[in-house]
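**Q** model this:
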Amino acid sequence: MSSQKQEVVKRITVPEITARKGGEPIVMLTAYDAPTAAIMDPHCDVLLVGDSLGMAVHGMTSTVGVTLEMMILHGQAVMRGSKRALVVIDMPFGSYEAGVEQAYANAVRILKETGAQAVKVESGPEVPATIEYLVKRGVPVMGHVGLLPQSINIDGSFKAKGREAAEHARILQSAHDTADAGAFSVVIEGVAEGLAREITEAIARPTIGIGASAACDGQVLVTPDMLGMFDWTPKFVRKYADLRAEIGRAVETYAADVRARRFPAEVETYFSKKSALP
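**A** Have a look, this model is predicted:
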């Protein structure tokens, strides 16, 4: 047995993220599978198993069709692939809106079956009471204000929020209510810089922006977007790679090699072992 001690990697905790308010920016990305989570884990403070997986992985047109079972399955994969980052799992549409008891049962199921440390909810008018109920019973909750993807059927499109005075005030109040209810951090999505800055300065919890400017305490992007997996991405996305083109070239080359019988070559082929000489 080796005399050297194996280094134990400790996960970042909810209190550690909360303590980052006004400090070092929080790095968060979405994760949906074990190998990708393993690659991102050393660099991210938070991995979000977002219900964006419905669109980014399963080809859905919105997040509305995502189920609790899907979130748990992907959450289990991300937990297997990561060691360091705090893992947060979205509660999908329909899993927390009917009442606090429904929300608690589903949140507990997510945490028990995945081992993740927190859940995230989109903060509509009735949601702060649910957040308070969950937090008081030991479920850490990340809030989400501004553009709410689960409300696509009401809003009709994914468009920036808070540009008009009434909507600005409503989102600001929602952020206050979400933080006051006990959310350990608040995602701000798709709002003007001024509103993101106002929310960040007004609440005691760290804010994590997505399309909400550098004024926030941290940033999150949908990973396939920033890796260039799609032809179109929102205005707020910066592409850090062009994996769509890279994968296309790799598959094209593989297909050509197979058709020309260049693959597999001798080095990639198994042969029978020669009998040992007497």
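**Q** From here on, just use CA atoms for contacts and neighbour counts.
**A** OK.
**Q** ok, which stretches of this structure are strands?
**A** 26-30, 46-49, 86-90, 118-120, 141-146, 185-189, 207-210, 218-221 (DSSP state E).
**Q** I'd like a version of those strands in CSV, one that adds mean neighbour count as further columns.
**A** Formatted as CSV, these follow (neighbours: other CA atoms under 10 Å):
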stretch, mean neighbour count
strand 26-30, 23
strand 46-49, 27
strand 86-90, 27
strand 118-120, 24
strand 141-146, 27
strand 185-189, 27
strand 207-210, 29
strand 218-221, 22
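**Q** Is it possible to get a markdown table of the ones you listed that adds distance to residue 199?
**A** Formatted as a markdown table, the strands of the chain follow (distance: least, CA to CA, whole Å):
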| stretch | distance to residue 199 |
| --- | --- |
| strand 26-30 | 16 |
| strand 46-49 | 21 |
| strand 86-90 | 22 |
| strand 118-120 | 18 |
| strand 141-146 | 10 |
| strand 185-189 | 9 |
| strand 207-210 | 8 |
| strand 218-221 | 13 |
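**Q** nearest to residue 129, of those?
**A** strand 141-146 (12.0 Å; CA to CA).
**Q** How far away from the center of its chain is the closest one?
**A** 12 Å (CA atoms, centre = their mean, to the nearest Å).
**Q** who touches it?
**A** With contact meaning CA atoms under 8 Å, 6 or more residues apart in numbering, strand 141-146 is reached by 88, 118-124, 131, 134-135, 161-162, 171, 174-175, 178-179, 182-191.
**Q** same thing but at 6 Å, please
**A** 118-123, 161, 171, 183-189 (CA atoms under 6 Å, 6 or more residues apart in numbering).
**Q** Could you also give me the structure for this second sequence? I'd like to compare it with the first:
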Amino acid sequence: MSASAPTSRRLSPPDILGRKGGDPIVCLTSYTTPMARISDPHCDVLLVGDSLGMVIHGLPSTLGVTLEMMILHGRAVVRGSEKSLVVIDMPFGSYEESPEQAFRNAAKVMVEAGAGAVKLEGGQHMAETIAFLVARGIPVMAHVGLTPQAVNVFGGYKVQGRAEDAARVRSDAEAVTRAGAFSVVLEKVPHSLASRITSEIAIPTIGIGASPDCDGQVLVVDDMLGLFTDFRPKFVKRYAELGRTAGEAVAAYAADVRARRFPGNEHVFSDEAPEPKK
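**A** The predicted structure is shown next:
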């Protein structure tokens, strides 16, 4: 097979693990079939993040997201993609009680949505659960640093791992590595700490508000496209302003309807059927 030939299968968790220290891993969130189709040719991982609660459903945080919501959106992303590894977030309350609870719900997500892996938040205290899932055939992407499902414990979306707290975040990253996670998201941690963790652990780090030294990067796609504008974290780079463009398009449509410019003759049907082409 030539280097330019299209891939014949999806990327797998072992493929992503094998990228440690290699070409940067490109990851974006995706929640719908159209966005998956747009992102899939360019990404290695499509993350069906529980951020969909805020971005798609208008919730104030991720805490109200249900397992059913994740499965519904996960199916849509799987249908809209061909090559990217699809990873689905386990929502708050679906895995923390016990490894057994986590397995039941993660298995449901994997089977019903067709995902290639799940992601769950937490470090040392979730290591046993990660090991339990991996031993039973469920690949796990871990998530340490700022874990949004624990926002009430942290007292807000604050940077994690500064000063003496760096030891905790390092220990979390080491714990999920030993437990068998194939990669770990580092969210909102200082540049130097993320760089150090990346050099110390054997699995890829995927940064969001972390460091360019991470093995990969992830952003919420609606943030980077300018579609979600309720707030703009420092770590978001806007690659487009589609929200503004969409607003202008809707305003133009409304003006055309009110002025009876739309629909035009080219958008309506005549009384007579067109002659069949010979």
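**Q** which stretches of structure 2 form helices?
**A** 13-17, 33-39, 52-55, 67-79, 99-113, 127-135, 151-154, 166-179, 191-200, 221-224, 242-258 (DSSP state H).
**Q** Show the contacting residues for the residue lying closest to residue 178 of structure 2 once chain neighbours are set aside.
**A** Leaving aside its sequence neighbours, residue 178 of structure 2 sits nearest to residue 127 (CA to CA, 6 or more residues apart in numbering; 7.9 Å). By CA under 6 Å, 6+ apart, residue 127 of structure 2 lies in contact with 175-176, 179.
**Q** of all the helices of structure 2, which lies closest to residue 45 of structure 2?
**A** helix 13-17 (8.5 Å).
**Q** Pull out the buried residues from that closest one.
**A** 13, 16-17 (16 or more other CA atoms under 10 Å).
**Q** Including distance to residue 106 of structure 2, could those go into a markdown table?
**A** Listed next are the buried residues of helix 13-17 of structure 2 as a markdown table, based on distance: CA to CA, whole Å:
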| residue | distance to residue 106 of structure 2 |
| --- | --- |
| 13 | 15 |
| 16 | 20 |
| 17 | 20 |
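**Q** ok, back up a step: what does the residue nearest to residue 178 of structure 2 align to in structure 1?
**A** In structure 1, the residue paired with residue 127 of structure 2 is residue 128, using TM-score structural alignment.
**Q** how far away is its match from residue 153 of structure 1?
**A** Distance, residue 128 of structure 1 to residue 153 of structure 1, by CA to CA, to the nearest Å: 21 Å.
**Q** Same check on residue 121 of structure 1?
**A** Counting by CA to CA, the gap from residue 121 of structure 1 to residue 153 of structure 1 is 17 Å.
**Q** Mind checking which of the two has more residues around it?
**A** residue 121 (29 against 10; other CA atoms under 10 Å).
**Q** Return the residues in contact with that one.
**A** 91, 143.
**Q** Now check structure 1 for the residue matching residue 222 of structure 2.
**A** That one, residue 222 of structure 2, aligns with residue 224 by TM-score structural alignment.
**Q** which residue packs closest to its match, ignoring adjacent ones?
**A** Closest to residue 224 of structure 1 by CA to CA, 6+ apart is residue 56, at 6.7 Å.
**Q** contacting residues around the nearest residue to residue 65 of structure 2 once chain neighbours are set aside?
**A** Once flanking residues are discounted, residue 65 of structure 2 sits nearest to residue 53: 5.6 Å by CA to CA, 6+ apart. By CA under 6 Å, 6+ apart, residue 53 of structure 2 lies in contact with 59, 62, 65.
**Q** Among those, name the buried ones.
**A** 62, 65.
**Q** Of the contacts of residue 53 of structure 2, which is the nearest to residue 71 of structure 2?
**A** For the contacts of residue 53 of structure 2, the nearest to residue 71 of structure 2 is residue 65 (10.8 Å; CA to CA).
**Q** Distance of that closest one relative to residue 153 of structure 2?
**A** 18 Å.
**Q** need the helices of structure 2 in a markdown table with distance to residue 214 of structure 2, can you?
**A** A markdown table is the format used below for the helices of structure 2 (distance: least, CA to CA, whole Å):
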| stretch | distance to residue 214 of structure 2 |
| --- | --- |
| helix 13-17 | 13 |
| helix 33-39 | 21 |
| helix 52-55 | 24 |
| helix 67-79 | 25 |
| helix 99-113 | 27 |
| helix 127-135 | 21 |
| helix 151-154 | 23 |
| helix 166-179 | 13 |
| helix 191-200 | 6 |
| helix 221-224 | 19 |
| helix 242-258 | 28 |
